[in-house]
Each structure stands twice: as C-alpha cells, then as structure tokens.
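Q: dropping a prediction and its sequence here:
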Amino acid sequence: MSIEIRRIAPGEWEQVRALRLRALGDPVAHLAFLDTVEHASAQPDEFWRDRTENAAVGDRAAQFVAIAEDGEWFGSATVIENRDHPGAGLVVGVYVAEGHRGTGAIEALFDAAASWARQTGRSALYLEVHVDNLRAQRAYERWGFVRTGELTRQHNGDEYVMVHALGAADSVGA
C-alpha cells in the first residue's frame, strides 16, 4: 500500500474539515483531542477556510496529511508555535484512522513535521498526550519522543509533555 504524506493546500478546507470530524469521532477522541464532533461540526465554513489557509502556507503552522492510493485522507499531524518552549514546535491533532494504523503512516507524518520544523528553524518538537492514552504514548515513543517530566492539566485530565530534539539529520525517525 502506497501512502502519500504532504502538507495541505489552501483550498482543501472541506477535506481538512472531514478528516477532523472523523478524528473527533474516534472512540478515544475524548483522550486525544480537546474538541468534540458537536463543537467542530457547528463551525462555519469560514472557520475551516481560515484554519486550512493558516496551516497550508507560511512558517507559523503546518498541517500534514496521509493519503491512501484511492485518495482517502486518513491521517494528520499539525505543528504550531510552542508558546511554552520558544524555538520549538508543538505537535497537535495527531490522528491515523483505524485500518491504517501500523502502516508507518504516523512515522511518516512525524518525519514530514520534523523536516518542516527544522526548515523553519525549530530545534525540537513537543506534544502532549493524555496519561490514559497508552496507544498514542507507545506510538510517540517508537518515533523517539520522550517524557519531559512535565504534566499539563486539561479539562479531560492530565497529559504528559513529550519532546523530540531535532538534529541536522535528514531523518529523525527512530
């Protein structure tokens, strides 16, 4: 199975919205995301256009997607500015649909995110993962993220802060 990994394009807001709603409908979405299907579904088209444009161009944020041979969008990872760690990126919205897990998609998404982050001068990638989301923790650790010892408190519970330092190498995957 061939997987395409790429940054989203400005006009792809409908696909971005559909993938986000699919992710929010995942059985562990309450552990993985700070949003709900109901809230995201109620957002106007302009919200999705702006969100897509902001993650499609420039060096402040970037969303990467995994696309199957048949054109199905099934995975995503977004890098935004990290307010707590200047000079680093914060990875959010990580998702790979059931049926595509274990295919290398998450690693390829992280590789793309790391390459972009490095090109934009960032020295590390951080992410936050719910203490009960063991599946995600294992995936992040496989790619080389390590716990910092920090915990953040969200409305859905505590989250571990994890980091992956970015070197000058072309590939940072584990």
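A: Structure's in. What do you need?
Q: contacts, neighbours, all on C-alpha from now
A: Noted.
Q: and the strands in the chain?
A: 3-7, 62-68, 73-81, 89-96, 124-130, 146-154, 157-165 (DSSP state E).
Q: would you list these in JSON lines and tack on mean neighbour count?
A: Listed next are the strands of the chain as JSON lines, based on neighbours: other C-alpha atoms under 10 Å:
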{"stretch": "strand 3-7", "mean neighbour count": "18"}
{"stretch": "strand 62-68", "mean neighbour count": "23"}
{"stretch": "strand 73-81", "mean neighbour count": "23"}
{"stretch": "strand 89-96", "mean neighbour count": "23"}
{"stretch": "strand 124-130", "mean neighbour count": "22"}
{"stretch": "strand 146-154", "mean neighbour count": "13"}
{"stretch": "strand 157-165", "mean neighbour count": "19"}
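Q: how many neighbours does S2 have?
A: As a burial measure, the neighbour count of S2 was computed by other C-alpha atoms under 10 Å and equals 9.
Q: next up, a second structure to put side by side with the first:
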Amino acid sequence: MNAVATTFEDCVIRPVRPEEWKAVRELRLTALRDPIAHLAYLDTYEKAVARPDSFWQERTANGARQFIAETADGSWVGNVAVLIEEAGTTDWAGFPVERRQGHLVGVYVAPGYRGSGLTKALFDAAVEWVRGRGAERVRLVVHAENARARGFYRKAGFVESGVVVPLADRPQERELEMVLER
C-alpha cells in the first residue's frame, strides 16, 4: 500500500484502497455540502453527484494518493489527497512545474473534528508520503478569502510563494499558492 496507517485520538489515518470508491464519493459529496465549499473546492456538489460510478472508481484507483481519517465505527471524518507533479510538466492551472513536488488537494475535516489536530495528522501523513517519493517541496492552493484554511496552513509550516492562480470560471476570485520546502 506504500504507506503505513497511523492513529490520532480515535481515528486511524490511512491511505484509501481502490475498492473504497463509494466511500470516497460519499465523503467528497459531504465536503461539497459544507458551508464554505465554494471557497474550499473548485468543484460543486451538483457536478460531483452527477458523475458516473466509473469516474469515482478511476479516481480512487488511479488518481491522487488519498489519506482518510477513519473512526473506530468505520466513519470517514477527514481527507487529504496528494498529487505528485513532475518537473517539466504543467499543473492543472497551466503553470510550469519546475521541480518534483507534491500538491495537496481536497482537504476536508468534519465539523466535529475541526480544531482537534486531526487536520495536522492528515497533513503529516500526506507530507511524509510525498517526501518518501523524493519530492523537493509540497504545495497547495487556497482561496484568498479562506482565512481559516490559510491560518491552518501557516501553522503547518506553509508560506505563500507569491504565485496567484486566477480562476477561469470566476475571474474576480483568486487562489494563492502556499509551499512547504523540504
């Protein structure tokens, strides 16, 4: 599986298995119903719920390495996914990738677990995984108006790189790149 499960309070932090695509779908739909989803995700609930099962199966089997927080009763209460971006390629926004890096996406923690340290535990697992693959840095993009997320990312050691990512479908809004160097 390439990653060992860890624990945080009553949760196990572990990678998602391909056969868990239905749970991946449900957690994503839950995240997209969050009151700040419009700031946290480039996706919408309406688009996601309309996607066929094959989309979720492919995403879970061949997409990013996804880490979840699972409670003792089997509930999934948190998620972070990691993409490895290779030097010489372009990222999702069309920017050149200058060095091998991890890109954290899809961060979600259920309201009852926010502020508990669970997000940091998920990030620690993801960053460890990225570093184990020789990435030179880890990055993420965050909506300029998502103050809570930006505050957490700063506490986790991320700093703004100065890169601003315009949103094609929302030109008045912007995302900011934040990086964690090795």
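A: Sure thing, it's come through. All figures in this text were calculated on a predicted structure; none of them were measured in a lab.
Q: follow-up on the earlier one: TSV for the strands of structure 1, including distance to V16 of structure 1?
A: Converted to TSV, the strands of structure 1 look like this (distance: least, C-alpha to C-alpha, whole Å):
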stretch	distance to V16 of structure 1
strand 3-7	11
strand 62-68	9
strand 73-81	9
strand 89-96	11
strand 124-130	21
strand 146-154	24
strand 157-165	25
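Q: looking at those, which is closest to N54 of structure 1?
A: The closest approach between N54 of structure 1 and any of the strands of structure 1, judged by C-alpha to C-alpha, belongs to strand 62-68 at 7.6 Å.
Q: so what touches the closest one?
A: For strand 62-68 of structure 1, the surrounding residues in contact (C-alpha atoms under 8 Å, 6 or more residues apart in numbering) are 1-8, 54-56, 73-80, 105, 109, 112-113, 116.
Q: of the strands of structure 1, which is nearest A32 of structure 1?
A: Using C-alpha to C-alpha as the criterion, the shortest distance between A32 of structure 1 and the strands of structure 1 is 6.6 Å, found for strand 124-130.
Q: look up how far L90 of structure 1 lies from the counterpart of A144 of structure 2 in structure 1.
A: Pairing criterion TM-score structural alignment: the partner of A144 of structure 2 within structure 1 is identified as V131. Distance of V131 of structure 1 to L90 of structure 1, given as C-alpha to C-alpha, to the nearest Å: 18 Å.
Q: what's the answer for V96 of structure 1, then?
A: Distance of V96 of structure 1 to L90 of structure 1, computed by C-alpha to C-alpha: 18 Å.
Q: kindly report the same for E107 of structure 1.
A: Counting by C-alpha to C-alpha, the gap between E107 of structure 1 and L90 of structure 1 amounts to 16 Å.
Q: ok, V79 of structure 1 next?
A: 5 Å.
Q: ok, which stretches of structure 2 are helices?
A: Remark: helices assigned in structure 2 by DSSP state H are 21-32, 37-40, 45-50, 53-62, 118-131, 147-155.
Q: of all the ones you listed, which one comes closest to L140 of structure 2?
A: In this view, the helices of structure 2 are compared for proximity to L140 of structure 2 by C-alpha to C-alpha, and helix 147-155 is the closest at 9.0 Å.
Q: so what's the gap between the closest one and the chain middle?
A: In terms of C-alpha atoms, centre = their mean, to the nearest Å, the centre of helix 147-155 of structure 2 is found 14 Å from the chain centre.
Q: what comes up buried for that helix?
A: For helix 147-155 of structure 2, burial by neighbour count (16 or more other C-alpha atoms under 10 Å) applies to 149-150, 153.
Q: average offset of it relative to structure 1?
A: In the superposition with structure 1, the average deviation recorded for helix 147-155 of structure 2 is 0.7 Å (mean C-alpha distance after the TM-score superposition for structure 1).
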